[in-house]
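A.B. asks: fold the following and give me the result.
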Amino acid sequence: MSLPPNTLDYWRGELHSGRVSSRELTELALQAALNSSEAQSTFIAVHAATARATADAMDTLRAAGVPLAPLAGIPISIKDLFDENGQVTRAGSIVRNDAAPASRDSIVVERLRQAGAVIIGRTNMTEFAYSGLGLNPHYGTPRNPWDRETGRIPGGSSSGAAISITEGAAVAAIGTDTGGSVRIPSALCGLTGFKPTARRVPDTGVLPLSTSLDSIGPLARSVSCCAQLDAVLSGTSRTDLRPVSLANHRFAIPRTLVFDGIDATVSAAFEAACGTLSKAGARLVEIEVPEFAELAHINRHGGFIAAESWTWHADMLGQREAEYDPRVAVRIRRGAAMRASDYITLLNDRRRWSAGVQQRLADAGCDAFLMPTVPVIAPPIAALRDSDELYTSTNLLILRNPTLFNFVDGCALSLPCHKPGDAPVGLMVAGMHGQDEQILMLGAAIEAAL
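C.D. replies: Have a look, this model is predicted:
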């Protein structure tokens, strides 16, 4: 048994009506977290006792007629990067098994608890969040819900976050996104994921990958779910997803880079989605964004991720490298060769590059970018596990489109655009710094049209 696939609004209505209790929801989620086919590779820790206690408390308050917070009694999972009082933050690694438990909750966890969420447990991830594929040699790799027989990647780094939802162990999940780590697993697993402007959600108590690029966002089953979770995480009032007409909006489809290497399934799904949006009145404008083609060269020394992860890992990696995933360790070590001048050049390049991208969007008179989240469907795990060369090339390809909007410090939403039963494909609508509420509203309109 597991949670049936429904939205936050659905479960809130069921709880309010009394048709289901939080304890019943929580028991279904726990059964999936502990006993589903992907349970062992989806969760690093399951909080059965505290989840049941929280659920019972929410049921008691609801029965007494006490006004409840927006997530009251709803099972949520959190990525193994967020500090929880009394829990070890392992970041999907065995290197931190003997680390001291956190002495307090991260701000994200504090806000989830204040909103009444039942935290089911801590989800598996790529070690230290350093890959877009989701493979983990320490805790296993949960299989994508589509084509389980082949065994395909879930996407990363928030791999367990996505699978906790598809397995019915959580209504929604909280992940991090440094180069696509919320949007990639959402796209590959048929979910909706939101990457906010980086500083919209505080990262206090979150183990970092890149302090310049890290952002924190939700994975869920609808744009409305993501907007509600974003409001809790950011401490803002709920984004009003009032209906907007696509006829009043123009979207830029960049023809530079983002379609390179696209497979037939993703291409067909994207083109079909564009046709639907055009019929709904959206104006789709193809543009060139030459800045996109420059990013690989800008990051040629390893970029912010290598420099900033090396700063955090240098001592521990020097002492315990044998315990790291070798594919993670080798990328962290790139930061050791970076000079101060390389980092300063990177900062300057980012400002110039971001201004250029913003100008392209403005010159086209468009409200947002539209593109495939990932240019290929989820590849098989086994081939990537067995070949370093294939792992590296596939990782770069899958990260390529999402990471554009981390570097520009923008906001982006991935939502499903495939036909039911087909391989999951994500459609990304993305905007510039601080346009979070606009992107969520446009995303809701696109979701309704599709």
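A.B. asks: okay, CA-based contacts and neighbour counts for the rest of this
C.D. replies: Fine.
A.B. asks: spatially central, which residue of this protein would that be?
C.D. replies: Centroid-nearest residue in the chain, with Cα atoms, centre = their mean: V182, separated by 0.9 Å.
A.B. asks: that one contacts F194, correct?
C.D. replies: Yes: using Cα atoms under 8 Å, V182 makes contact with F194 at a distance of 6.8 Å.
A.B. asks: identify the contacts common to these two.
C.D. replies: By the contact definition Cα atoms under 8 Å, 6 or more residues apart in numbering, V182 and F194 are jointly contacted by 217-219.
A.B. asks: give me the buried subset of the residues you listed.
C.D. replies: With burial judged by 16 or more other Cα atoms under 10 Å, the buried subset of the shared contacts of V182 and F194 is 217-219.
A.B. asks: so which of the residues you listed are in strands?
C.D. replies: Those of the buried ones among the shared contacts of V182 and F194 mapping onto strands are 217-219, per DSSP state E.
A.B. asks: got JSON lines for the residues you listed, with distance to G151 too?
C.D. replies: Formatted as JSON lines, those follow (distance: Cα to Cα, whole Å):
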{"residue": "G217", "distance to G151": "26"}
{"residue": "P218", "distance to G151": "25"}
{"residue": "L219", "distance to G151": "21"}
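A.B. asks: out of those, which is nearest to I446?
C.D. replies: L219 (17.3 Å; Cα to Cα).
A.B. asks: distance of E389 relative to N395?
C.D. replies: Distance of E389 to N395, computed by Cα to Cα, to the nearest Å: 10 Å.
A.B. asks: if you count what's nearby, which of the two comes out ahead?
C.D. replies: Taking other Cα atoms under 10 Å, E389 and N395 do not tie; N395 has more neighbours (18 against 10).
A.B. asks: quick check: buried residues in the helix or strand where the more buried one lies?
C.D. replies: Here N395, judged by DSSP states H and E, is contained in helix 388-407. Judged by neighbour count (16+ other Cα under 10 Å), helix 388-407 contains these buried residues: 391, 394-407.
A.B. asks: got the contact list for it?
C.D. replies: 131-133, 178-180, 183-184, 198, 213-214, 258, 261, 292, 295, 327, 350, 354, 372-376, 383-385, 411-412, 430-432.
A.B. asks: what of stretch 307-325?
C.D. replies: Contacts of stretch 307-325 (Cα under 8 Å, 6+ apart): 93-95, 127, 136-138, 208-211, 329, 332-336, 338, 343.
A.B. asks: please pick the buried ones from those.
C.D. replies: Using 16+ other Cα under 10 Å as the burial test, these include 93-95, 127, 136-138, 208-210, 329, 332-336, 338, 343 as buried.
A.B. asks: now the other sequence, so there's something to compare against:
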Amino acid sequence: MSTSAADHGHADWHRMSALELGRLFESGSADPREVTDDFLARANAADPAHRIYVRLLEARARAEADAAAARAKSGLRRHALDGVPLSWKDLFDTAGEATAAGSLPLKNRMPERDAEVLARATRAGAVCLGKTTMTELAFSGLGINPNFGTPANAHDERIERVPGGSSAGAGVSVARGLAAAAIGTDTGGSVRIPAAWNGLVGLKTTTGRLPLAGTVPLSPTFDTVGPLARNVEDAAALLSLLEGRQTRSLEAFDLTRATFWLPGGIAWSQLDDGIAAALEAAIRRLLHGGARIVEHGLPELDEIDALAWSPKTSRLVAEAHAQWGDMLAANKAGIYPPVYERVMAGASIAATDIVAADLKRAEIRARYLAATAGVDAVLLPSIAISPPPIAALEAGGDAYFRANRMALRNATIGNQLGLCAVTLPAGYDQLGLPVGLMLQAQPFMEEKLLRLALAVERILRE
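C.D. replies: Below is the predicted model of the structure:
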């Protein structure tokens, strides 16, 4: 559907999807320079303490918007998202601009070139607005970072709640209308958690689908790149942007031909009441929409959860320590204590235990893939709990670690098994906070997963 300048004035740009903005640029109904200026002005006004954006890259953004405007005027736009303003998590290298991954010892780290995915997006014409705040070294699902700033969840104006992490500022930048979409990373849920808690779509790509070159690592075995967006079509367009290819038309899957697995077990246990109620309603809507839902146990989920969280066999913790243990030991006073504790726990993990865990993970994965080969996706709550208040957790301790594990628990499964997954808004809890429903699919099935997600999104929005 075409959109005119009369239909969408200046005040509405920040509420529009990334593809809607792209269509305005294509038709000449909006100018990338004016839209970029509007987003920059909004970010400066809404985020004076830099809790959402570590820094805005205003000169870069305006230069990129100038180039996008010239291409649009000449009919030479490079991509459906050419000229669209995006935010980038502060672990993607940006040439000549500090990239600190939320850690004070890295505050003067100055890359010489852009991360590969940022370079691809820039070549396709996307505008880089700036770098968003994140959990230190991407090592938490809550999004708390006292040293660089913790952005408050976008859906509670009364109590400042955790935004979800580690792509904290990424989620809040989109939910508060300070970017058309955001790019983050997901090692154990770090795209899907802030997306779910801020009412967005978050895509966890299959391990290896998108390059990690130029990203500050946490655990190279599990690190993945993915978008946070207003809707599924935007997420699909962003995936194409990051892959360096053109956007293809996304057709919704026929839900009457879809089979979903509802596994119960660990992933559906200990849900907050409001989350359980919202997801039960969402499942009923899928059934009414013609989807086939199979309720059956899937013990591999419980097994991979136990393996992932065992303190003696965590490859993620071991790799985090191998990457950052020396730096943290030399700068303990400047490190957020919960992150320091989790990373340094890797010092006591034995190599033989990691190898044994790798073999066990591969065996569980093989059984999971065989068991789920006949279904289109597995349905899970994106997060078991609603976002807690920041003040209750910032000091760390047992409350922090309990909340962190419950935030990460379900999302981590997909990383451990090397799958792709997407979280979709699925209603609200009793506090009026967003609830996410996760669709988890087999590796490298993003295109089919996004078609399924588009169909589910339409049912849930009716």
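A.B. asks: which bit of the second structure covers the helix holding N395 of the first structure?
C.D. replies: Aligned using TM-score structural alignment, helix 388-407 of the first structure spans residues 397-416 in the second structure.
A.B. asks: ditto for stretch 149-159 of the first structure
C.D. replies: Stretch 149-159 of the first structure corresponds to residues 158-168 in the second structure, going by TM-score structural alignment.
A.B. asks: how far does that stretch stretch from start to finish?
C.D. replies: Start-to-end span of stretch 158-168 of the second structure (Cα to Cα) is 19 Å.
A.B. asks: just how off-centre is it within its chain?
C.D. replies: Distance of stretch 158-168 of the second structure from its chain centroid, counting by Cα atoms, centre = their mean, to the nearest Å, is 13 Å.
A.B. asks: list the buried ones in that stretch?
C.D. replies: 160-168.
A.B. asks: what sits up against that stretch?
C.D. replies: Contacts to stretch 158-168 of the second structure, defined as Cα under 8 Å, 6+ apart, come from residues 52, 89, 132-136, 138-144, 150-154, 169, 171-172, 184-186, 189-191, 193-195, 197-198, 387-391, 407.
A.B. asks: just the ones in strands from these, please.
C.D. replies: Taking DSSP E, the ones among those that sit in strands are 89, 132, 184-185.
A.B. asks: show me which of those residues is closest to R42 of the second structure.
C.D. replies: T132 (14.6 Å).
A.B. asks: give me the aligned partner of the closest one over in the first structure.
C.D. replies: Per TM-score structural alignment, T132 of the second structure is aligned with T123.
A.B. asks: could you give the number of residues near its match?
C.D. replies: 30.
A.B. asks: I figured it hits I76, correct?
C.D. replies: No: in this structure, T123 of the first structure is not within contact of I76 by Cα under 8 Å, at 10.5 Å.
A.B. asks: tell me the spacing between the counterpart of T197 of the first structure in the second structure and D223 of the second structure.
C.D. replies: In the second structure, T197 of the first structure lines up with T206, judged by TM-score structural alignment. According to Cα to Cα, T206 of the second structure and D223 of the second structure sit 10 Å apart.
A.B. asks: map A170 of the first structure across to the second structure for me.
C.D. replies: By TM-score structural alignment, A170 of the first structure lines up with A179.
A.B. asks: repeat that for I332 of the first structure.
C.D. replies: Checking TM-score structural alignment: I332 of the first structure goes with V343.
A.B. asks: wait, its match touches L316, no?
C.D. replies: No: counting by Cα under 8 Å, V343 of the second structure sits too far from L316 to count as a contact (9.3 Å).
A.B. asks: count the neighbours of A181 of the second structure for me.
C.D. replies: Residues near A181 of the second structure, counting by other Cα under 10 Å, number 29.
A.B. asks: return the set of buried residues in the helix ranked longest in the first structure.
C.D. replies: As assigned by DSSP state H, the longest helix anywhere in the first structure is helix 340-363. For helix 340-363 of the first structure, burial by neighbour count (16+ other Cα under 10 Å) applies to 342-343, 346, 349-350, 353-354, 356-358, 360-361.
A.B. asks: from the chain's centroid, how far away is it?
C.D. replies: 24 Å.
A.B. asks: which other residues reach it?
C.D. replies: Counting by Cα under 8 Å, 6+ apart, 252, 289, 291, 298-299, 301, 303-304, 307, 367-369, 407-408, 432 sit against helix 340-363 of the first structure.
A.B. asks: which of the contacts of stretch 158-168 of the second structure fall within helices?
C.D. replies: Among the contacts of stretch 158-168 of the second structure, the members falling in helices (DSSP H) are 169, 171-172, 193-195, 197, 407.
A.B. asks: pipe these into JSON lines and attach distance to P32 of the second structure per row.
C.D. replies: Output for those, formatted as JSON lines (distance: Cα to Cα, whole Å):
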{"residue": "G169", "distance to P32 of the second structure": "23"}
{"residue": "G171", "distance to P32 of the second structure": "22"}
{"residue": "V172", "distance to P32 of the second structure": "22"}
{"residue": "I193", "distance to P32 of the second structure": "30"}
{"residue": "P194", "distance to P32 of the second structure": "27"}
{"residue": "A195", "distance to P32 of the second structure": "26"}
{"residue": "W197", "distance to P32 of the second structure": "29"}
{"residue": "A407", "distance to P32 of the second structure": "37"}
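A.B. asks: which one (most neighbours) among those?
C.D. replies: G171 (43 neighbours).
A.B. asks: separation between that one and A182 of the second structure?
C.D. replies: According to Cα to Cα, G171 of the second structure and A182 of the second structure sit 7 Å apart.
A.B. asks: what of G125 of the second structure?
C.D. replies: For G125 of the second structure relative to A182 of the second structure (Cα to Cα), the value is 15 Å.
A.B. asks: which one's more surrounded, these two?
C.D. replies: Using other Cα under 10 Å as the criterion, G125 of the second structure and A182 rank with A182 on top: 34 against 25.
A.B. asks: checking the spatially closest residue to the more buried one that is not a sequence neighbour next. Helix, strand or coil?
C.D. replies: Take A182 of the second structure and drop its neighbours on the chain: the residue closest to it by Cα to Cα, 6 or more residues apart in numbering is S87, 4.7 Å away. Put simply, S87 of the second structure is strand when judged by DSSP: H, G, I helix; E, B strand; the rest coil.
A.B. asks: need the counterpart of S87 of the second structure in the first structure.
C.D. replies: In the first structure, S87 of the second structure lands on S77 (TM-score structural alignment).
A.B. asks: I figured its match hits T123, correct?
C.D. replies: Yes: using Cα under 8 Å, S77 of the first structure makes contact with T123 at a distance of 6.7 Å.
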